[in-house]
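Engineer: pasting the sequence and the predicted coordinates here, then a few questions.
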Amino acid sequence: MNDTDPHGDDAPPSTWKHGDALGANGTPEGKGSSIVARAVTINRPVDEVYAYFRDFTNLPTFMENVERIDTLDATRSHWVVKAPAGKTVEWDAVITEEEPNRSLAWTSEPGADVANSGRVEFRDAGLRGTVVTATIAYDPPAGIVGKLIAKMFQREPAIQARRDLRRFKQLMETGEIATAAMTRKQREEEMA
């Protein structure tokens, strides 16, 4: 075990060898029966990575299925996210824990289309930059059937978490996201 993590493991909480992934260092309040965790190392200082992520209006720039996030106040936000079959799901989220440049945890408020909670940790990796670990717990709409449908349409959180973190890394390191497809912003600029 190391000094910064009582579990002695740098892996995402869902893969810890010791301890409960949904405990104090996992996802808050345990909202969500399915857990997804991914990590990426971004070659930027921890304060830059945290600051960009903490401004929730930035998240749609690299989170492919997030249409928009409206900041309601210092700790609450409203999320609109693409779902399979051209639908969207929405929820209000509240920050349950925040330690600047180290971690950010949230949970959805009652009435969410998709009950969820999560935690993103930012760890200084010295000359390598910042290790970002995202752990999300969620209840898929329509249970297991909804999860299978989401997977078929590539909208399942486990698939998206990996892709979104890869895009976040590209954006933070190069200032852009490499893509073969035209982005919404590019389409709008071309049509203007």
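Structural biologist: In hand now; what should we look at? Numbers count the residues shown, from 1 in each chain.

Engineer: every contact and neighbour count from this point should use C-alpha atoms.
Structural biologist: Noted.

Engineer: tell me which residue is most central in this structure.
Structural biologist: Ala134 (5.6 Å; Cα atoms, centre = their mean).

Engineer: what residues are up against that one?
Structural biologist: 12, 37-39, 118-121, 161 (Cα atoms under 8 Å, 6 or more residues apart in numbering).

Engineer: quick one: which of these sit in strands?
Structural biologist: Using DSSP state E, the subset of those located in strands is 37-39, 118-121.

Engineer: quickly check those for the two that are furthest apart.
Structural biologist: The largest separation in the ones in strands among the contacts of Ala134, counting by Cα to Cα, is between Ala39 and Gly118 at 13.5 Å.

Engineer: okay, these two: which has more neighbours?
Structural biologist: Gly118 (27 against 20; other Cα atoms under 10 Å).

Engineer: wait, doesn't Ala112 sit right on Val80?
Structural biologist: No - taking Cα atoms under 8 Å as the definition, Ala112 is not a contact partner of Val80, at 10.8 Å.

Engineer: between the two, who's got more neighbours?
Structural biologist: Val80 (18 against 14).

Engineer: report the secondary structure state of the more buried one.
Structural biologist: strand (DSSP: H, G, I helix; E, B strand; the rest coil).

Engineer: from Ala125, how far off is it?
Structural biologist: 33 Å (Cα to Cα, to the nearest Å).

Engineer: put this beside the first:
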Amino acid sequence: MTSHGRSHGALAAGIALAAGAIALAAKQQNRRRRRDHPADDAPGFTARRDFGRYEVVGRSVTIARPRAELFAFWRDFTNLPRFMENLTDVSAAGAPGHWVWTIRAPAGQSVEVETRIAREVDGELIAWRSVEGSDIDTEGRVTFEDAPGERGTRVGLIIAYAPPMGEAGRAVAKLFRREPEVQARHDLKRFKMLMETGEIATSARRNDATRAAKMENA
């Protein structure tokens, strides 16, 4: 082998070793986080809280519907793909309170995330968290409270997540409009449309289709 070939071989080996070390460090950090973050704690107390390696986003919207009605609709997680653009399916898993979320990804791919209900307060709060071994490490909570002036219900959505592939994953998510901050805002707008009018506006559906096509062709 020439010195040029040996150099390339050494570089490739070095990259592989570095990638392995990063992956191992990420797994160890995830184990420490789960050890230090009790399973019964509800996630996302504030959109500005420091979650370490987690990115935290929060959005809220006022919907002119009763709080109990909105809570019941959201609590059936199979309803979520009706207004969450990046979800293709949510189905019940084997254990009670566990759900499998199928999420769109670039290049026509998809990832599955199994979550469990971490905390629930009837009519007020639903919190969930991904289980060990899911493709994406994430947690979230949705809150429901009476809006002032009898204007309906204030719905707040907070999502904490560890971006896949770190900074590179965030860049890919932004490119395909899958950054959770953007997605949370759009999903709540569609939720409001669906609950107030019974359907999602044609323009919103057209935008959904355009973004989905970009994902398929990426």
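Structural biologist: All right, it came through fine. Worth saying up front: this structure is predicted, and the values here are computed from it rather than measured.

Engineer: list the residues that contact both of Ala112 and Val80 of structure 1?
Structural biologist: Jointly contacting Ala112 of structure 1 and Val80 under the rule Cα under 8 Å, 6+ apart are 90-91.

Engineer: and the gap between Asp92 of structure 1 and Gln160 of structure 1?
Structural biologist: Taking Cα to Cα as the measure, Asp92 of structure 1 falls 20 Å from Gln160 of structure 1.

Engineer: err, Met191 of structure 1, not the other one
Structural biologist: Met191 of structure 1 is 28 Å from Gln160 of structure 1, by Cα to Cα.

Engineer: ok, Val81 of structure 1 next?
Structural biologist: Following Cα to Cα, the distance that separates Val81 of structure 1 from Gln160 of structure 1 is 12 Å.

Engineer: so what sits against both of these two?
Structural biologist: With Cα under 8 Å, 6+ apart, Val81 of structure 1 and Gln160 have common neighbours Asn65.

Engineer: so where in structure 1 does stretch 83-92 of structure 2 end up aligned?
Structural biologist: Residues 62-71 of structure 1 are matched to stretch 83-92 of structure 2 when aligned by TM-score structural alignment.

Engineer: and for stretch 13-23 of structure 2?
Structural biologist: Using TM-score structural alignment, stretch 13-23 of structure 2 finds no match anywhere in structure 1.

Engineer: stretch 55-73 of structure 2 now?
Structural biologist: Using TM-score structural alignment, stretch 55-73 of structure 2 pairs with 34-52 in structure 1.

Engineer: state which strand of structure 1 is the longest.
Structural biologist: Longest strand in structure 1, counting by DSSP E: strand 88-99.

Engineer: what is it packed up against?
Structural biologist: With contacts defined as 3 or more Cα pairs under 8 Å, 6 or more residues apart in numbering; DSSP states H and E, strand 88-99 of structure 1 has these neighbours: strand 76-82, strand 103-108.

Engineer: closest one to Asp70 of structure 1 among these?
Structural biologist: strand 76-82 (5.0 Å).

Engineer: who touches stretch 171-181 of structure 1?
Structural biologist: Taking Cα under 8 Å, 6+ apart as the rule, stretch 171-181 of structure 1 contacts 42-44, 49, 62, 167-168, 170.

Engineer: between the two ends of that stretch, how far is it?
Structural biologist: 16 Å.

Engineer: and that stretch, how far out from the chain middle?
Structural biologist: With Cα atoms, centre = their mean, to the nearest Å as the basis, stretch 171-181 of structure 1 stands 18 Å off its chain's centre.

Engineer: please apply the same query to stretch 149-167 of structure 1.
Structural biologist: 11 Å.

Engineer: residue range for it in structure 2?
Structural biologist: The alignment of stretch 149-167 of structure 1 onto structure 2 (TM-score structural alignment) covers residues 172-190.

Engineer: now do the buried residues in that stretch.
Structural biologist: By neighbour count, and taking 16 or more other Cα atoms under 10 Å as the criterion, the buried residues in stretch 172-190 of structure 2 are 172-173, 177-181, 183-190.

Engineer: what of stretch 135-144 of structure 1?
Structural biologist: Applying 16+ other Cα under 10 Å to stretch 135-144 of structure 1 flags 135-141 as buried.

Engineer: list just the nearest of these to Trp106 of structure 1.
Structural biologist: Taking Cα to Cα as the measure, Trp106 of structure 1 sits nearest to Ile136 out of the buried residues of stretch 135-144 of structure 1, at 9.5 Å.

Engineer: the closest one touches Glu121, doesn't it?
Structural biologist: No - using Cα under 8 Å, Ile136 of structure 1 is not in contact with Glu121; the gap is 11.6 Å.

Engineer: now do the strands in structure 2.
Structural biologist: Counting by DSSP E, the strands of structure 2 are 55-63, 87-92, 98-104, 110-121, 125-130, 137-146, 153-162.

Engineer: so which of the ones you listed gets nearest Ser3 of structure 2?
Structural biologist: strand 153-162 (40.9 Å).

Engineer: which bit of structure 1 covers the closest one?
Structural biologist: Strand 153-162 of structure 2 maps onto residues 130-139 of structure 1, going by TM-score structural alignment.
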